[in-house]
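S.K.: Have a look; sequence and predicted model below, questions after that.
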Amino acid sequence: MTDTVRLRLAVAYDGSDFSGWAVQPGRRTVAGVLSEALDRLFGAATGLTVAGRTDAGVHATGQVCHVDVPASDWEKLSGTLLRRLAGLLPPDVRVPAVSAVPDTFDARFSALSRRYAYRVTDAPYGADPLRRHDTLAWPRPLDLEALNAAAAGLRGEHDFAAFCRRKENATTVRAIDRLDWRRDPDGVLVATVQADAFCQAMVRSLVGAMLASGEGRRDAGWPASLLSRRERASEVTVAPPHGLTLVAVAYPQDPHAYAERALLTRRRRDVPTPLVDPGEVPADE
């Protein structure tokens, strides 16, 4: 038996009272409280790695992370770990599933895609009180057809520099394979966006641009016209974080493909290339 075993954790959280995922000195973060709980159980949990680091106020129902723990402890705790974590974690963080995975699994680099949902209501009375933490109240009527027309021009692989917070030596080329809007029976508009990866604040910037089209302030082609920019577009309003939820992360169906996918992900892309369907399965579906 090896000294350590790699665990894959499904994680859900209400991001309202967190300063994002990543550990920050003096701030309450999802990684901070999760690491504290894991350390209490395993003592030497190491290498906590997440599929997508969410910003302050952003939620998750389908987040994925991995961590390496002593194999002997996993053997003793595997049958009761979920219940033990539930007792240690605060009520705004849950771990609904844990499994042992090959050490080639990397929650970040082995991922094929991430899928987010953004909820907006244009009801004149605002958001339902029970959904106020995950639904943006929009003060003007929104047209579903206009929102989907704006979304259509953003699908595919592009340089999304206009919608990203620029980081030195980081590429802003991303491949969006799904971006669409629906209006649910309760009247709430939900944007679903899926891509291989995202830049910081990219989804909220895309939503902000599409909302401008949806309310008629901009034409439907305006968000796509910004793809020619190589710097962030200052006229794009970043939508508030509380409407955004990470709902799923997809990985190769074959565990033997984890390492290969990680190598591919690490390759820098500076020029958009044609989309290729890698064959994927949602992480938590």
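M.R.: Thanks, I have the structure now.
S.K.: all contacts plus neighbour counts: C-alpha atoms, from now on.
M.R.: Fine.
S.K.: just checking, Ala151 touches Asp180?
M.R.: Yes. The pair Ala151 / Asp180 is scored as a contact, 6.0 Å apart, by Cα atoms under 8 Å.
S.K.: Neighbour count: those two, which is higher?
M.R.: Relative neighbour count places Ala151 above the other of Ala151 and Asp180, with 26 against 19, counting by other Cα atoms under 10 Å.
S.K.: Give the buried residues for the one helix or strand the more buried one maps to.
M.R.: Per DSSP states H and E: Ala151 is located in helix 144-152. By 16 or more other Cα atoms under 10 Å, the buried positions in helix 144-152 come out as 144, 146-152.
S.K.: And these, which is closest to Arg94?
M.R.: Nearest to Arg94 among these: Ala151, at 32.4 Å, using Cα to Cα.
S.K.: One more to weigh against that first structure:
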Amino acid sequence: MLNAVRLRIDLAYDGTGFYGWAKQPEIRTVQGEIERVLHTILRVPEGDPTEPLRLTVAGRTDTGVHASHQVCHLDVNEDVLKRCVGHMDVPPVIALTRRLQRMLPADIAIRGIAPAPDGFDARFSALERTYVYRIADRSSEVDPRTRNFVLHIDDELDLKSMNEAAAMTIGLHDFGSFATPNPGGTTIREVKTAYWRRVPQRTLIDDGMTMGERYRTPTVESGLVCFVIVADAFARNMVRSLVNGCVQVGIGKRSLDWFAGKMAAPLREGSTGPIAPQGLTLEHIEYPADDQLAVRAEAIRAKRTL
């Protein structure tokens, strides 16, 4: 693309009303909504081969999965980008940011847009992704306001055994028991951190004053059970399937030996399918220093082996 500029777009979304990230015909997706608005703002007909306005994302999320911090990039001709300025006396990137923020639906938020550094690729330059899965178990107070991003279960979870299971996932493994490979890809991934914690009960307002219990407002996540996992990348359904495996251990339905066997023999079967999507949120994407972006992108494109 001649005279093209690459833009980094940081965003968040409530995945409840979306059939995942990836654009699909006649189905509402995050990518589809953003690209539709981009075509309107930049006055480019959809299907124009000279200006596709195609987003490349750091990590595709599934139906019903949320993102508090997602990253994608867009390649666009500089002259086309200038079309969004209109009457605004601001640079094109700022104009694009403001128009997207105003025109996108309420379940998508643009955090920021900036020219990408040389060598930046939202997907292949990423060092790691962080996901969090939130559960309200029997020991948690269920808040109906959180139903779109917290899974409610009736059982009491044994976090000690769940953490023993989670510890088995750390390192370079073939997660074939818990994930589906893309065509031509693998389910080999490197998990850097994985653990379960219960969020401490705490107050939102605590200034040391003794104002009485009626003024003590609990934080919305107090008491929830959270699974935090960080990896260089994730295969399809990997996080939700690992969560399901850990939960089965945590409620006593499966043993740690069973989980260890699934890690040792990467074969998919019914008991390691994904848990419900609403508890899962993509929380963070980490990138290297600017001078390492292209090197990282080139290295990650290689097919992995153990």
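M.R.: Perfect, I can see it now. None of these values were measured; they are calculated from a predicted model.
S.K.: what TM-score do we get after superposing?
M.R.: Superposed pair, TM-score by TM-score structural alignment, normalised by the length of the first structure: 0.89. Supporting alignment: 269 aligned residues with a Cα RMSD of 1.8 Å.
S.K.: hang on, the earlier thing: tell me which other helices or strands the helix holding Ala151 of the first structure touches.
M.R.: For helix 144-152 of the first structure, the contact count by 3 or more Cα pairs under 8 Å, 6 or more residues apart in numbering; DSSP states H and E identifies strand 173-183, helix 202-214, helix 222-225 as packing neighbours.
S.K.: Phe163 of the first structure: which of these is closest?
M.R.: Taking Cα to Cα, helix 202-214 is the member of those nearest to Phe163 of the first structure, at 5.3 Å.
S.K.: Give me the residues contacting that closest one.
M.R.: The contact list for helix 202-214 of the first structure (Cα atoms under 8 Å, 6 or more residues apart in numbering) reads 118, 142-147, 150-151, 160, 163-165, 191, 193, 218-220, 222-223, 236-241, 244.
S.K.: Which ChimeraX command selects the buried ones in these?
M.R.: In ChimeraX, this line selects whichever of these come out buried by 16+ other Cα under 10 Å:
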select :118,142,143,144,146,147,150,151,160,163,164,165,191,193,218,219,220,223,236,237,238,239,240,241,244
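S.K.: The residue mapped onto Arg131 of the first structure from the second structure - how many residues pack around it?
M.R.: For Arg131 of the first structure, the aligned residue in the second structure is Thr146 (criterion: TM-score structural alignment). Residues lying near Thr146 of the second structure (other Cα under 10 Å) number 16.
S.K.: Roughly how far does Thr146 of the second structure sit from Glu33 of the second structure?
M.R.: For Thr146 of the second structure, the distance to Glu33 of the second structure equals 24 Å [Cα to Cα, to the nearest Å].
S.K.: now swap in Met238 of the second structure and tell me
M.R.: Met238 of the second structure is 26 Å from Glu33 of the second structure, where distance means Cα to Cα.
S.K.: next one: Arg98 of the second structure
M.R.: Counting by Cα to Cα, the separation of Arg98 of the second structure from Glu33 of the second structure is 16 Å.
S.K.: One more: Pro52 of the second structure?
M.R.: Applying Cα to Cα to Pro52 of the second structure and Glu33 of the second structure gives a distance of 14 Å.
S.K.: now swap in Asp155 of the second structure and tell me
M.R.: From Asp155 of the second structure over to Glu33 of the second structure (counting by Cα to Cα), the distance is 38 Å.
S.K.: Those two: who's more crowded?
M.R.: Just comparing Asp155 of the second structure and Glu33: by other Cα under 10 Å the higher neighbour count belongs to Glu33, 17 against 14.
S.K.: Counting neighbours, what do you get for the equivalent of Gly62 of the first structure over in the second structure?
M.R.: Using TM-score structural alignment as the criterion, Gly62 of the first structure maps onto His69 of the second structure. His69 of the second structure has 20 neighbouring residues, counting by other Cα under 10 Å.
S.K.: in the superposition, what's the average offset of the strand or helix carrying His69 of the second structure relative to the first structure?
M.R.: Here His69 of the second structure, judged by DSSP H and E, is contained in strand 66-77. With mean Cα distance after the TM-score superposition for the first structure, strand 66-77 of the second structure departs from the first structure by a mean of 0.7 Å once superposed.
S.K.: just checking, what packs against that strand?
M.R.: When contacts are defined as 3+ Cα pairs under 8 Å, 6+ apart, strand 66-77 of the second structure packs onto strand 4-13, strand 55-57, strand 280-286.
S.K.: Verify the contact between Val190 of the first structure and Arg183 for me.
M.R.: Yes. At 6.3 Å, Val190 of the first structure counts as touching Arg183 under the criterion of Cα under 8 Å.
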